[in-house]
Every structure is written in structure tokens, then in C-alpha cells.
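The sequence and its predicted three-dimensional model are supplied below.
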Amino acid sequence: MPRFSVIVPAYQVQAYLHECLESVLSQSCPDLELIVVDDCSPDACGAIIDEFAARDARVQPVHLPENVGLGPARNAGVARASGDYLLFLDSDDTLTPDALRSIADRLKETGEPDVLVFDYARTHWTGEAVRNQAALQLSEEGPAPFRLEDRPGLLKLLMVAWNKAYRREFLEEKGFAFPPGYYEDTPWTYPVLMTAESIATLDRVCVHYRQRRMGSILRTTSERHFDVFDQYDRVFAYLDERPELNRWRPALFRRMINHLAIVYSRPDRLPRGSRADFLRRARAHHRRYRTPCPSAPLRARVHHTLIRFGLHRTYRTLHLTAALHRAAARTSGMLLRGLRTAALRVHYGVQRRLPVRDRAVFAAYDGRGHGCNPGALESTIRDLAPHIRTAWIARPEHHHASPPGPRCLVPGSAAYWTALARSRYLVSNTDFDDRLVKRRGQVLIQTGQGTPLGHIGLDLQERPAAARGRDFGRLLKGVDQWDYVLSANRHTTLTQERVHPGRYTTLEYGYPRNDVFRTATEADVARLRASLGIPEGTVAILYAPTHRDYRRSQHRTLDLQRIVRRLGPRFIVLARAHHAYGAPLATTRGRVVDVSDHPSVESLCLASDALVTDYSSLMFDYANLDRPIVIHADDWEAYEAARGTYFDLRASPPGALARGEDELIDIFATGHWRGSRSTQLRAAFRERFCAYDDGRAAERVVRRVVLGESELPPVVPLDERRPVPSAAASLTREPLTTVPRPAGPPNVTDHL
């Protein structure tokens, strides 16, 4: 008997079915059966199913003689299921990596509940991925399992079958089955949740819910949308047969009215001329099932009133009025933006004719706030050249992260254009605005964002996945404005001057952002750890993966919750997403802390005891701390093919190297992460890439560029530097773990 039965009905999804089935069969929890139901699909779905069944014995193909629809097709799969738990997956959706392992672990933790509810993310055809906005309802805090009355907010989730795992014996005992017709999930999901004696939640995205550009059933105009009335008839009939569930009538009545309003108002569902009839049916359902409800938001009350009285013309009038209001707002907004842009261009032109002033303006990551190399240079200029007034370009939501001293400028404002027109020094780790006209007397310092492992600049011309339509003419126009470029090592210098050809001067002085690694004290480390809530005696692992050019959504290959469970209570993970992604890398829970919004990655490095990364340039900076680094290179071939790399990281890593999650866990469990071989690799890596990061890089830049000095502080040799130790440096050298040790001596070379 398998642990999971995953049921996938398929109909006219030949373009998506491969990816769907692969996402199930590639799960790290292999204890499953995959029941794929061919709902008499006219395309190649049947052949694809048979192909998968021929190569993997876990696949059970079911070919229906006629098309029966999604609900009955699922029932056909349920009839053949033998797993402890059933999961339903639509054939154009996918399971996320390690989803079944996370579900299995949570089921065990919560005592085998009747239903486990997990999270999903909508993946749009444009590549954007958006997590379910009601994810707060899935918090794992508090007792588990529970009943629906203990957490009624679960009814606010999308009422679908595929975001849950169901205990098969519970479904068989209660006789649940899917009805025919559209919206078949409605009379399945509500009764299941109301009847379940034990429910648990998993706060993890386990399904990617594909938002197709076209072809989705519910986005197809059809009379079948009238099926929604029959489905709610089934829900309330279920309540009529079970008086003990009457307390759920108000909530179900509200959900029904909201659902009917959505179907009625969506332009792509009901056929032309059928809306009045739909509203009459909705009015009848309102009267039939009306239940007194607590106060609701104004929008909901309007919907209830319009449906209650069947005000079809009023509904259309309000809808048209709202549409006209939005159109008028867009038109006026475009006009105002055009006038503002023209005024700012005039303003910038006037400011460029005024004298240049002894001021410096800084920016990092296109307005994301104070930090990186520009942030370190700004602080040093205020210390060594106080006559230079400084300003920082940042979007309003990042102003709170700027220290007192520099003036904050909003991109695109009049003050912003004044600063660009009249400041003597322009400092950034990206390009400034395309409309910048560099004047005589202005000095532009390009600080860069780190030592390159993946291809950059003109090397991306042959890498379309990484270039993403980049304008290389615009790139070179920006390079022509550079006066100075910072470099931390010879590798960076040689690469930069080739891929960014220009007349600038390279300052091979080290990266200013790394100065803090030499100037910080043990007291600073303790303060930072306390601010992050890291318990004393805990090993803090900073996990910072890089951006994937071949993926439009964030790359999550590590189950961080599983890792900390396996490693035991002495370990904590600080998870930091790459700045290119808006979504966090993980949800703060237990010993996994999301630090994606922390303003200073340097502070996170100081607070941590080890770094786990894949191909992020952060490894070159972190090496200056002389603390353990573990490389998780599970997709090196794909990354190298899409981005291109300047050297094979696997051949010369800065420490132990893992090719998968279990191998990564083993590296920490056995102590290899800070073993002698890892120390040797890190020493060679530091000698190659950390030659100039001695704590005085920012000072050298300011003295050379701003103060005009030629005698600069000499570089402290690598073997004379004493970086601040980590908090775990004084802990025992024995493995800090609750995972059983291997029976035999570990083979360190397996991880290197």
C-alpha cells in the first residue's frame, strides 16, 4: 500500500501533461502511485499516459470510454486508489519539488489527520508566480490537528480539491464523491471540511496553479456556468441531512452569494443575453437559502442587495459606471504623467546649466535603499570628506533603511534630477537613469555588485536566456560615462575590462562593502545575533541562493524546514532571497527565519556561522570572514548552459560541495562543513579572490578620487588579517546534530 495516491484527470492538456506527471514522479518521496485518468481526450493525452506507464510501474493509466467531465473522472481515479492519502492534481498544474516529503512529514507530526490543507502559488503564463494571498490561514502555530470550528478562516481559501491531502479511509467511510458539471469542487470541499474530525495545515507551497492564457474551462464562455446553482443545491442538501452542521449555514450562504456574483460579473463566463436569466436564478437561490449574516463589507452588501432583488439593470449600470470611472482615471493619469515628465525635463535642462557643486549622490540596486558598495563609500565620504554633502536615491518604501546623514531622494522627483545635474560625484552599483547627461566636472564611480562567477556585460550577447533582450548599445553608452570602476581582485579586473570596454580607470582596491568584516567586533556579532533572535549556542546558517536566468520564478530546491528538523535544535537557517525576486524565499517559522527584507546582507554574514549558497557572488565576500562555506550545486549544468561561467566552481569550491539536499544535510551532520579539507579549500579560494579586502577599501577609494591623494594605505597581507570570529567558533568541534552518525568513517571527498 503506497503512502500517496495522486489522481490526475486529463482532457485536452497534451502540452502540459508531461510537466505535470514529471513533477509527481520526480518527488523525493517515491512512495506513491500516480493514477492518470484519460477522460476520452481527443488529443495525445492517452498516448502520453501510456508512455509514462510503460517506463514507471507507479503509473496506473485509466482510459474512460467516453468523456464524463472532471468530477466523474476523479471518481474513476478514487475507485482505483490504494494509498493512505489521496491527492488530486489538475493536469496542467505541477507539484513543487519535495512537496510530498513535506506533506508526509506534516502528516506524521500531526497524527494522521483526516485532511491536510497546504498552500499553492498561481504561476502566470508571463512567468510571474504569486503565492495565495490567504496563506495566513495556513499557519502551523497552535494545536494540531483541529476541527473546522477551531479555525473557520479556512473557508476563506480557494475551495478546490487539489490543495489538500485526504485520508482515504475517511473518504470511503463518509462516501464522498464528486458530482458532474462545472464547479464540482464546491459540493466536495465544503462537506469534507465540515465533516472532518481532524484537520491540519502545512504552510508551504506544494502546487503551482497554472494560469493559462487561454483554454481554461472556467474562462470559457458557456451555459455550463449555470451548473453552479446545482452545486450549491447539493451543498445545502448535505446540510439538511445533517442538522448538527447548521451552524455553517451563514458562512456558506455568504460564500454562495459571493461566488454567484463572481460568475455573473466576469465577462468571459456567461453567454451573451443570459445574464438576466442567471441573475433571476441567483435571486431564487438567495430566497431559498437566505440566512441572517453578521455585518459584511460594503462591496459584499451591494452584491447581496443586487442579487436579493434581481436588479439586473442596476447591476449593469453600476458595472458600466465603474468601468467608465476607471477609464477616466487612466486617461487623466496619463495626461498628468505626461505633463509632469515634460516639466521635469525642462527642470533638468535648467539645472544642468548651473554650476556643479561639491556633493555626492549614491544609488544601489535601482533604488532599493542604502547598502552595498555605494553605502560603504557614502559613510566613508562623510567621515573623511565632511565638506561633501551626500544624498541617497531610494524609493520611499526603503527610506527607513537609510542612516541619518544623507538626504533621501525619490527617483524621478525634481530633487532627484537636481542632484543628478549638479552633484560632482555620482556613485552606483547599477547604471543611472538613461536620460542622465554627464557634465564636465562630474565623476561617475561604478562600484559593481560583486566578483563575477556567471557571465556579465558583453559576454551575455551569446546567452539569450540571461540577456533577456538586454540593449547592449545602451549598456555601452552607460560604460562610456564611467570614470572609475572598483574591483576586489585580479579576476574581476580582467573580466570587467573585457566585457565592459571603456576609457575608465579600474581601482583594484577591494570592495568597500567588505570593510565591515575587518572592523566589526565580537560585541557587534553578538548584538546582531540578538537582533535576529538567534539563541546562544546555536549554529546559524545563512542560505542565500542566486537568481536563475532559465527560470522566471524563484528557484526553491531545498526544503529548509526538513533540513532543520534533520539537523536538530542546535541549527537555525537564515533564508535570504535574491533581490531580483519580490517574494520571500521561505516563511519565518520555527528555526527557519526569512531575512529577505533585512537591509544589510553584510550584517547577516556577520551574524551567521556558515554560508550555504549555490552560485551567488556573496561567496566571494563571505570568504573574507574565513568562515565555512558550503556550495549547493544541484543544477550546475543548467545554470552554466543558461548563464555561462568564468570557471568551474565544482573544481575549486570555497568549501564542501553538495549536489542534493540529503548530501547537504550529511555535510553538516558529519561536521564536514568545517573540517580540515573545507578549511584548505577556503584558504585557496581566499588567496585567489580576497587579496585586497583588508578593511580599508573605501578609504583608499575616497582618498584617491575625492581627496586626490596618491599615497594610499597599503594593503594588509592576507595572512596578517584577523577577521572577527563567528559565534560558533568557540563551540566544540564535534558534529552539532541529532541525526545519527554514519556507521563507518566519513569519506570527505564524497562532498568535495
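Cool, got the structure.

hey, let's count contacts and neighbours off CA atoms from now on
Will do.

Spell out the residue ranges of the helices in the stretch 251-400 of the chain.
Ranges of helices within the stretch 251-400 of the chain are 275-289, 298-309, 312-351, 372-384, based on DSSP state H, counting those that start in this stretch.

buried stuff in the longest one?
Neighbour-count burial for helix 312-351, with 16 or more other Cα atoms under 10 Å as criterion, is recorded at His312, Tyr315, Leu344, His347, Tyr348, Gln351.

Dump these into JSON lines; add distance to Asp635 as well.
Conversion of the buried residues of helix 312-351 to JSON lines gives the following (distance: Cα to Cα, whole Å):
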{"residue": "His312", "distance to Asp635": "56"}
{"residue": "Tyr315", "distance to Asp635": "53"}
{"residue": "Leu344", "distance to Asp635": "47"}
{"residue": "His347", "distance to Asp635": "50"}
{"residue": "Tyr348", "distance to Asp635": "47"}
{"residue": "Gln351", "distance to Asp635": "50"}
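
Tell me which two in the residues you listed are the farthest apart.
Spatially, the most separated pair among the buried residues of helix 312-351 is His312 and Gln351, at 57.9 Å (Cα to Cα).

take the one below as the second:
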Amino acid sequence: MPRLSLVVPAYKVQGYLTECLDSVLGQDYTDFEVIAVDDCSPDSSGAILDEYAQRDARIHVIHLTENVGLGRARNAGLEKAQGDYVLFLDSDDTLSDGALKAIADRLEATGDPEILVYDYARSYWDGRIRPNQRVDLLKSDGPDVFPLADRPQLLDLLQIVWNKAYRRDFISRQGLTFPPGYYEDAPWTFCSMISAQSITVLDRVCVMYRQRREGGNILKTVSRKHFDVFDQYGRVFDFLDAHPELARWREPLFRKMVDHYLTILDRPDRLPQNARAEFFHRASADYRARRPEGFQRPPGGRGHKYALLERDAYTAMAGATAAVKFRQAVRKSTRNALNRSKRSAMGVFYQSQLRLPLDENLALFSAYWSRSVSCNPAAIDAELARLAPHIRRVWAIRPEAVDQVPKGVEYVRVGSREYWAALARAKYLVNNVNFADTVVKREGQIHLQTHHGTPLKTMGLDQRKYPASTDMNFDKLLERCDRWDFSVSSNRFSTTVWERVYPCSYISLETGYPRNDILVNATSEDVRRARAALGLADGAKAFLYMPTHREYQPGFVPSLDLARVADELGPDVTLMVRGHYFYGSSPHVAELRRSGRIVDVSGHAQVEELYLAADALITDYSSAMFDYAVLDRPIITYAPDWDIYSAVRGTYFNLLEEPPGVVATTQAELIRLLGSNEYDGTDAAERRDAFRRRFCEFDDGRAAERVVRRVFLGEETPLPFVPFAERSHAPNPTQALELVERA
């Protein structure tokens, strides 16, 4: 039997769940179990729980067949708990280092009390940490163990369940369970605290209470569900009625009830406007029905609100609230005037276009800061033409790149009047990066963020931990991300990263990457055509070398002696070199093209054609590995500076330990691997298979269609995925040649 049981309910927390579980499993105290409850979560939370359970026998997963809400999900976990003590941890929060050992030590030192109350801190999305403002209540003054009557001020702590450890036999004896609905913590917490005979405290932060920027707290959602608070306090007072020996707590809990009701009324993000009067009247009825004899209202403004509630004086309360709102409106109007002044810098023309109606059949595309027609936006563009030809498709292109626009593609030059008109009036804005800060998100516009890779390196808010890698303004970043309506993902790994590092209120589309559809659907003729366009002869072997950008290098400085590698590989091997798009066409590589066995493909418009043409990929930390893996062809990781790269930029997993194939950390080792064909051996294939299953799980050749049907056609039911074992992919160059010759 474990000492501690941690009940962790999970619902739509895939972006935070791994961090939560890692904080538990990484504790130096090990005598615990985790009862994880998948509350029929529609995202990947349940799958994440199962993956952790497979790796650690201390995790037990319960999958509920319907969504029952936080309280009843906790009950389901509580029924399975076997520990001496039960702790509750919300699945977007984390334990601090050493928390469980500190809790266990305190329980032992105080003789196993019924309840242990410990401290927490609020952890904000922007990196701020705010300590509990009432931590003074947890100071160990006086006896170590006491009933609440000796320290009634503990009721002034935030009444939550996850800052306490409860002895399991105490829970059973009191018959404690969580009720359904909002504010389910209130009856559990109040009833447990007032009935416990032995309580102790721990003045140590054990839980980091995550303050999510968007969508994290259902209590901050405008809804009639806030009326549930009346039933919750009804349960509290029913408990008091059933336990006359606890009558002394009626007045303190009455104050808590009234304060809670007033808080809900004061918050603009709780009640619908047309429900406020009804809520007030019900709160007033509870006030009069439960007011203790001889009760004295608090002094000052708070007491005035008590008096209004007692008299059921909603009109007076609403008038006072309106006055406050008027002052707030004045301040908001001032801010809006300043914002309008700033927006005027965008130009009078853009402002005039923003006042015109949206064009419901216009889509504006951009990729890589409007440098090309490529990547996921280009694949979506092509599918949109097939499925919804009535929608006009226009690309935003920088003036210096218009010569690269394929024939037949309609485009507007960035900065032109046509560009600003399209930005202002297009119903759909599609990009694989963010549009500029000057772009205004109009009501009714749909922004589709496709991204342009699976993240190995840290992204978004996670980059704050690696200041040497960026000078990004993170507030501005999130303002740009606030415009997203949809975010495309090629795997669950990416989804969990995006939702955490870009904490905005968009919908994740787990569709696969549209740009990878061609890697699944291409024919042998497509492969041969791609090779012929690059001048690659039938039967010749071609390696594609794609190193990534390094923040600590000012330009493209290949870590390979390309001439030597080409010589070592021999005359029958061509080395195609593609610098990261940040560098453009590299003059360093241009010097080596004279050898005839090195081809600079840095300027090639469609990287997918390079993938089709290559027999194998050599890369370091580029997201190219995740796309190329769709082809199930050899991938060689050349990582001579892994320690530097991972320290400067930060990574989400150790590529040397979980590679998509063989790994070389020196040039000599790379040449040996390539010459021995070890890169295409059984061990490499097994690693590649595991990598593909993890990172190519949605890439079945229909990603673009899924995106178009959901975003542009409004279809809610997604296309089913082809089972992984049944998926095909483009033939490799040898297979393509054999198929053509056979035909």
C-alpha cells in the first residue's frame, strides 16, 4: 500500500499534462501512486496518460466513457486510491521539486494528522511567480497539530482541495465526496476542515498553480453554470444542520458564502448580463434564510454590499455597478483612441478598406514572411482549388520575390494597395508564420496558422528560458497569436507544444501536414521527374544535406568539409546541399559546385521535390527530419555540436538518444557510416519506425483535404485516418526506377 495517492483528473490539458506528470514522477520521494482520470477528454490527454502508465507502474489510468466534470472525475479516482493519504493535483499544475518528501516528512513528524495544509504559488504564463498572499497563515506558531477551532483563520486561505493531504480513513469516515457542477471545492473543503480534529500545516510551496493566459479556468467563463454555487452552499449548510456539534461554524461559513456570491456578482467574466438580477435575488434569499442570529455586517463598502443583498436591493446594486463601469468605459475609450492613433500609421487606405465588408470568397496566403509560394499554405491552396473553386486564392509576395512566383498564381506585392486591400477584406488569412503586427484581426475573419515544422528546438514562450537564442518581445508574439482561429498540427507531440507555448484561444487541427501529402501520394514518375529536374541520373545515389539555423553563427557555415565528403563518397554519389532559408543561396557552397558532385539546392522552391529525389537525408536539428521520415527512407543525424545547440536554443527531447536513424558526432564517423551502409541497416530502420510512429502519426496523404473541409467548408466531422500499418508512401528512387522499367 503506497503512502500517498495523487488523484489527477484530466480534461483538455494535452499542452500541460506531460509537465504535470513529469513533476510528479521526478520527485525524490517514491512511495506514491497516481490515479489519473481521463474525463472523456476530446484531445490527446487520455493517450498521454496511457503512455505514461506504460512507462511507470505507479500510474493507474481510468478512462471515463462520458464527461462528468472535475468533481465526479475526482470521485472516480478517489474510489481507486489505496494510499494512506490522498492528494489532489489539477493536471495543468505541477509539484515543486521535493514537494512529496516534504509532505511525507511533515505527516510523519506530526503523527499522521487528518489534514495537512501546504503552500502554493501562482505561476503565470509570462514567467512571473506570485506567492500565496496569505502564507502567514501557514506559519507553525503554537502546537503542530490542532483542530480548526484553534486556528480558525485558516478558513481565510483560498478554499481549494489541491493544497491539502487528506488521511484516507478520515475521508471514508466523513463520507466526503465531490458534488457535480461548478465550485465543487467549496462543500468538500469547508466540511472537511470544520470536522477534522487534527490539522497541521506546512510552510512550503508544494504546488505551482498555473495561471493560464487563455481558456484555463472554467470559472472565468460567462455562463449560467455559476448558479451552481447556490447548490454547493446548500450542501455546506445541510452538513451543518446534520452536525449540531459544529454550530459554531455557521457564522464564519455564512460570511464565506456571502463573500463568494458577491465575488461572482462583481466579476464581469462570470454571469450573463440577463442573469445578473436573477442571481442577485437568489443570493438575497440565501442571505435572509441563513443569516445567523445577531450577525453583524462587516464595516465599509463591503458591509454596504451586505446590506443591499439583505434588502434584495438589486436596483441600487446595479446603479453602483453601472457607475464603476462608466469609469472603466472612460478609461477604455481613452485606450481605444490611442490604439486608433497607432493604427493610423498603417495608412489611410488600409483604414478605409477595414470599413468595407469582408469578401466571403477571398483567401490570402503567405509563407515564410511572404518569400515564396510553398509549404503548408501552398498545399492548402491547391486543395482549396479542387474542393472550393469559388474561393479566390491570392498570395502575398515580397517585391524582390515576385520572379519566383509560379505561373498562374495570383499574387499581390507586400506593401501595395492591393496587398492592404486583401489583408483588410479577405475572409481567410493563411500563413505558416505570423502576419505583421500592423494587421488588424477583423470580426468574421478566419486566421489559419499552419506552422512550418515539428519542434525539436524550443518555441514560443519556452524560448524565455534561453535568452541567448532570441530577442523576441513575447507580449507582441502572443498578440499576434491571439489572431489565430486554427492551428495545424502534424502529430500530438506538436499539438501539446503549440498549446503550451502559444497559450491563445484557437482550435488545434490534428490533420497532418498538408505539405507532406505529396510524400505519401507521389508516384514513381513523380520521383523520376524530381530527380531529372535536378540532373540526377537513374541509378545514381543522392544524399540531401540540410543543416539548420544556429543562433550562435552569423551565416551558413557548414560543419562538414563538403569537398572531402564528396570525394569519400565517390563519383557515383551526389551531395545536394540546402542551407537554411535564413541564409539564402550560400556563396560558400557555390565555390564547391565546380566539383560536379555537389549541387547547391538552397534556392530550390519546393523542398518536397528534393525529398522525393534523395535516397537519404543528412541533417542535424532541422525539422526536415520529421517530414522526410514520412518517406521511410534513411535519415542520418550529424550532430557535432549537440551540447552547444541544446544549451543555447533548448530542445524538447534528446535527439542523440531518440534519433530517426544512425547518429554521427564527427565527420570521420559520418563518412564511415555512409560508406558502410549501416545508415540503412536493421537497427536504423527500427529507430526510424519508432520515430515515424511518433511524429508522422497523422500524415496519411489527406491532410490538406482535412484542413479545407474543416476551415473553408465548415465540416465538423473529420476524415478518418488511414491506419498506420496500411499507409503507403512514395517509392524510393530505386523502386521508382524498377517500377518504370517494369511498366
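The structure has been received and is ready for your questions. These figures come from a predicted structure and were not determined experimentally.

Got a TM-score for the two of them?
Put the two chains on top of each other and the TM-score (TM-score structural alignment, normalised by the length of the second structure) is 0.52; 391 aligned residues with a Cα RMSD of 1.6 Å.

out of the helices of the stretch 251-400 of the first structure, which comes closest to Tyr581 of the first structure?
Nearest to Tyr581 of the first structure, of those and by Cα to Cα, is helix 372-384 at 17.5 Å.

hmm, back to that, can you say which of the helices of the stretch 251-400 of the first structure is nearest to Arg204 of the first structure?
Nearest to Arg204 of the first structure, of all those, is helix 298-309, at 29.9 Å by Cα to Cα.

Now do that closest one: distance to the chain's middle.
37 Å (Cα atoms, centre = their mean, to the nearest Å).

Would you map the helices across the stretch 451-600 of the first structure?
Counting by DSSP H, counting those that start in this stretch, the helices of the stretch 451-600 of the first structure are 464-467, 472-479, 490-499, 516-519, 522-531, 560-567.

following the helix or strand hosting Val37 of the first structure, which helix or strand comes up?
For Val37 of the first structure, the enclosing helix or strand under DSSP states H and E is strand 32-38. Going down the chain from strand 32-38 of the first structure, the next helix or strand is helix 45-55, by DSSP H and E.

by how many degrees do that next one and strand 32-38 diverge?
Helix 45-55 of the first structure runs at 150 degrees relative to strand 32-38, counting by axes from the mean of the first three to the mean of the last three Cα atoms, to 10 degrees.

Show where helix 45-55 of the first structure falls in the second structure, residue numbers please.
Using TM-score structural alignment, helix 45-55 of the first structure corresponds to no residues of the second structure.

How far away from the center of its chain is whichever helix or strand comes after that helix?
Using DSSP H and E, the helix or strand that follows helix 45-55 of the first structure towards the C-terminus is strand 59-63. Counting by Cα atoms, centre = their mean, strand 59-63 of the first structure is centred 34 Å from the centre of its parent chain.

Pull the residues that contact strand 59-63 of the first structure.
33-40, 46, 49-50, 52-53, 76-77 (Cα atoms under 8 Å, 6 or more residues apart in numbering).

And stretch 414-433 of the first structure, by the same measure?
By Cα under 8 Å, 6+ apart, the surrounding residues in contact with stretch 414-433 of the first structure are 344, 347-348, 351-352, 354-366, 372-374, 391, 393, 409-410, 436-439, 441-449, 478.

Endpoint to endpoint, it covers what distance?
Its start and end residues considered, stretch 414-433 of the first structure measures 14 Å (Cα to Cα, to the nearest Å).

just to revisit the earlier point, for Ala583 of the first structure, which of the helices of the stretch 451-600 of the first structure is the nearest?
Using Cα to Cα, the helices of the stretch 451-600 of the first structure put helix 560-567 closest to Ala583 of the first structure, at 16.0 Å.

matching residues in the second structure for the closest one?
Aligned using TM-score structural alignment, helix 560-567 of the first structure spans residues 562-569 in the second structure.

and the matching stretch, how far out from the chain's middle?
Going by Cα atoms, centre = their mean, the spacing between the C-alpha centre of stretch 562-569 of the second structure and its chain's C-alpha centre is 43 Å.
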